[in-house]
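[1] sequence and predicted model, in that order:
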Amino acid sequence: MLHHLSFGVSDLARSEAFYDASLAPLGFVRVWGDETAIGYGRVGDEDKFAIKLVSAGLSIPGRGFHVAFAADSRGAVERFHAAALRHGGRDNGAPGLRPNYGPHYYAAFVLDPDGYQIEAVINDPV
């Protein structure tokens, strides 16, 4: 349904380091970039997620908004979480099963350096 999604960020270098590291375990890489924005997607594909420098007036969506990135394994969810915390993210839910979302829903939640709520998830039986 969605073609892509963009986040405004207050510090492109800080967000670049965070997203380069935290999206890599999920198989997402930088597919384009310039001095004001960076796009992420699968190797050889278009961006599905972008970060864009906002010099003033950055507004982070509140409660109820988050973005979930697909993971290929539970290990990838765990590596996403660890990388995010090492690169300026804040824990918002350690890796684990979330039975309230389904019997196989394995996810981790973090807040990025600007405070966006992001998740990595796999919803497959082991």
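    Nice, thanks for sending it over. Predicted model only: the values in this text are computed from it and were never measured.

[2] from now on I want contacts and neighbour counts done on CA atoms only, so please keep to that.
    Noted.

[3] surely residue 36 meets residue 12?
    Yes. Contact criterion Cα atoms under 8 Å: residue 36 and residue 12 qualify, at 7.2 Å.

[4] put this next to the previous one:
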Amino acid sequence: MGTTMLHHISFGVRDLGRSGAFYDAVLAPLGYVRVFEHDTALGYGKAGGGDKLSLKWVPEVALPGDGFHLAFAAETPDQVRAFHAAALQHGGRCNGAPGPRPHYGCHYFAAFVVDPDG
């Protein structure tokens, strides 16, 4: 039986409503949906499954330091483009337009964004 290293990841956000709208929009093209919602937390994963990403409301959240990077898997370049477009439409900032990244691998196609909390 195989195991995975991570069950899920959680991080704090200043405004759960704003962050929820952002992650609803950017994760939809990748096939992820909101799988739970509480007054102080949201969870995302595959429909009918558990959360893989949780957002926790922390009013005075400290931002992750240099080097923090959260990467989502996409199956197609069109999904990457849709993710990037949704991010920009919902308060994210571009940190690298969609395109090939051959220095990461011959089939690596990515986009980089900064979420509304930075």
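    Now that the structure is in, tell me what you want to look at. Only a predicted model underlies this, so the values are computations on that prediction, with no experimental measurement involved.

[5] TM-score of the superposed pair?
    Taking TM-score structural alignment, normalised by the length of the second structure as the basis, the two superposed chains have a TM-score of 0.94; 114 aligned residues with a Cα RMSD of 0.7 Å.

[6] any residues in contact with both of residue 36 and residue 12 of the first structure?
    52-53 (Cα atoms under 8 Å, 6 or more residues apart in numbering).

[7] the more surrounded of these two?
    When neighbours are counted by other Cα atoms under 10 Å, residue 36 of the first structure and residue 12 differ, and residue 12 comes out ahead with 18 against 14.

[8] in the second structure, what residue corresponds to that one?
    Here residue 12 of the first structure is matched to residue 16 in the second structure, going by TM-score structural alignment.

[9] state the number of residues packed around the nearest residue to its match once chain neighbours are set aside.
    Nearest residue to residue 16 of the second structure, sequence neighbours excluded (Cα to Cα, 6 or more residues apart in numbering): residue 57, at 5.6 Å. By other Cα under 10 Å, 20 other residues sit near residue 57 of the second structure.

[10] list the contacts of residue 57 of the second structure.
    Neighbours of residue 57 of the second structure in contact, by Cα under 8 Å, 6+ apart: 12-16, 40-41.

[11] the first structure: helices as residue ranges?
    Under the criterion DSSP state H, the first structure contains helices at 12-23, 74-86.

[12] quick one, which of those helices is packed in tightest?
    Greatest average neighbour count among those goes to helix 74-86 (a mean of 22), per mean count of other Cα atoms under 10 Å.
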